[in-house]
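*Asks:* Let's see this in three dimensions:
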Amino acid sequence: MMVAYSFQKRFAPQILAGTKRQTIRLPRKRHARPGEKLQLFTGMRTRHCMKIIPDPFCTVVLPISIRLSARSIVEVEIGTWSSGRWTQVADLDKFARQDGFSDIADMSGFWARAHGDVEYFNGALICWYPDESAEATA
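*Replies:* Next up is the predicted model:
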């Protein structure tokens, strides 16, 4: 099975460059599983739908918790499904850059616009690596 994810156009250049290899999503019935291929699009379910890169492989899916205060991200914790342990992200700016933002302030602004006045966000962190064989044939 292949799972598709849609991204805003602003993230396509980072995905193409390989600097964004993760996405944070709300819980849903079924996210990708490690080893499965993903489909990454912009404009999904519109006539402007475009695949961003050849289908990458999912490497990991982990629970993530983001805490906001005054519409700013102040804490990110990543868990494991099996042990129930959580690890706090030490460098929020680095984490934000890995997710396609310039820094944590940029990511905080995006989250405030997308999710409103929430104090906590709980979801899934989905990571991938490119399909090297697809790049070789592209």
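*Asks:* all contacts plus neighbour counts: C-alpha atoms, from now on.
*Replies:* Will do.
*Asks:* and the helix or strand containing Val61, which residues are buried?
*Replies:* For Val61, the element it lies in under DSSP states H and E is strand 57-69. The neighbour-count check on strand 57-69 (16 or more other C-alpha atoms under 10 Å) flags Phe57, Cys58, Thr59, Val60, Val61, Leu62, Pro63, Ile64, Ser65, Ile66, Arg67, Leu68 as buried.
*Asks:* Same check on stretch 11-31?
*Replies:* Across stretch 11-31, burial judged by 16+ other C-alpha under 10 Å covers Phe11, Ala12, Gln14, Ile15, Gly18, Lys20, Arg21, Gln22, Thr23, Ile24, Arg25, His31.
*Asks:* now for the strand holding Val61, which elements pack on it?
*Replies:* strand 72-79, strand 120-129 (3 or more C-alpha pairs under 8 Å, 6 or more residues apart in numbering; DSSP states H and E).
*Asks:* one more to line up against the first:
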Amino acid sequence: MVAYSFKKRFGPPILAGTKEQTIRAERAGKSRHARPGELVQLYTGMRTRQCTKLGEARCLAVWPIKMDLIVGIVFANDGWIRTAPDLDAFAQRDGFADWWELVAFWVAEHPGVEIFEGVLIRWQPLVPASELDIAGVAA
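*Replies:* Predicted coordinates for the structure are as follows:
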């Protein structure tokens, strides 16, 4: 099972089911990203005292992604996302209000990165950690 950690601000949209994907850099070495069909564990604050398990979800897809933040183009799942409404919808699936909020986040978190290449990971609706506890599954 692969685990992903998120900034605290993404906890509520993940739990609400409005953030259903994450954009990540390729992993090097023995570490790998989830594969379609695998369970993923979603956390905020991993490796800190404030670590909180949000829940688990089944990975739906892992696609290569390329984002040009200056031009406003995304290439993912062998298709281009170019129009403002499509870019906004893409950003909303990633937990942002719109494309420009996603761009502002990336500029702040990744200074100097105008073109990003990595992977896009999508998951099914989350089973919250509180429900995993009730079901007797170790959280």
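*Asks:* Filter the buried residues of stretch 11-31 of the first structure down to the ones in helices?
*Replies:* Ala12, Gln14, Ile15 (DSSP state H).
*Asks:* mind putting those residues in TSV, distance to Cys49 of the first structure included?
*Replies:* TSV is the format used below for these (distance: C-alpha to C-alpha, whole Å):
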residue	distance to Cys49 of the first structure
Ala12	12
Gln14	18
Ile15	16
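*Asks:* how big's the offset between the longest helix seen in the first structure and the second structure?
*Replies:* Longest helix of the first structure, by residue count under DSSP H: helix 104-115. After superposition onto the second structure, helix 104-115 of the first structure sits on average 0.6 Å from its aligned residues (mean C-alpha distance after the TM-score superposition for the first structure).
*Asks:* Could you tell me how far the residue most central in space within the second structure is located from Trp63 of the second structure?
*Replies:* A centroid search over the second structure (C-alpha atoms, centre = their mean) returns Thr22, at 1.4 Å, as the residue closest to the centre. The gap separating Thr22 of the second structure from Trp63 of the second structure is 11 Å, by C-alpha to C-alpha, to the nearest Å.
*Asks:* joint contacts of these two?
*Replies:* Leu120, Ile121 (C-alpha atoms under 8 Å, 6 or more residues apart in numbering).
*Asks:* And Phe105 of the second structure, what's its match in the first structure?
*Replies:* In the first structure, Phe105 of the second structure lines up with Phe110, judged by TM-score structural alignment.
*Asks:* That match: how many residues sit nearby?
*Replies:* Phe110 of the first structure has 15 neighbouring residues, counting by other C-alpha atoms under 10 Å.
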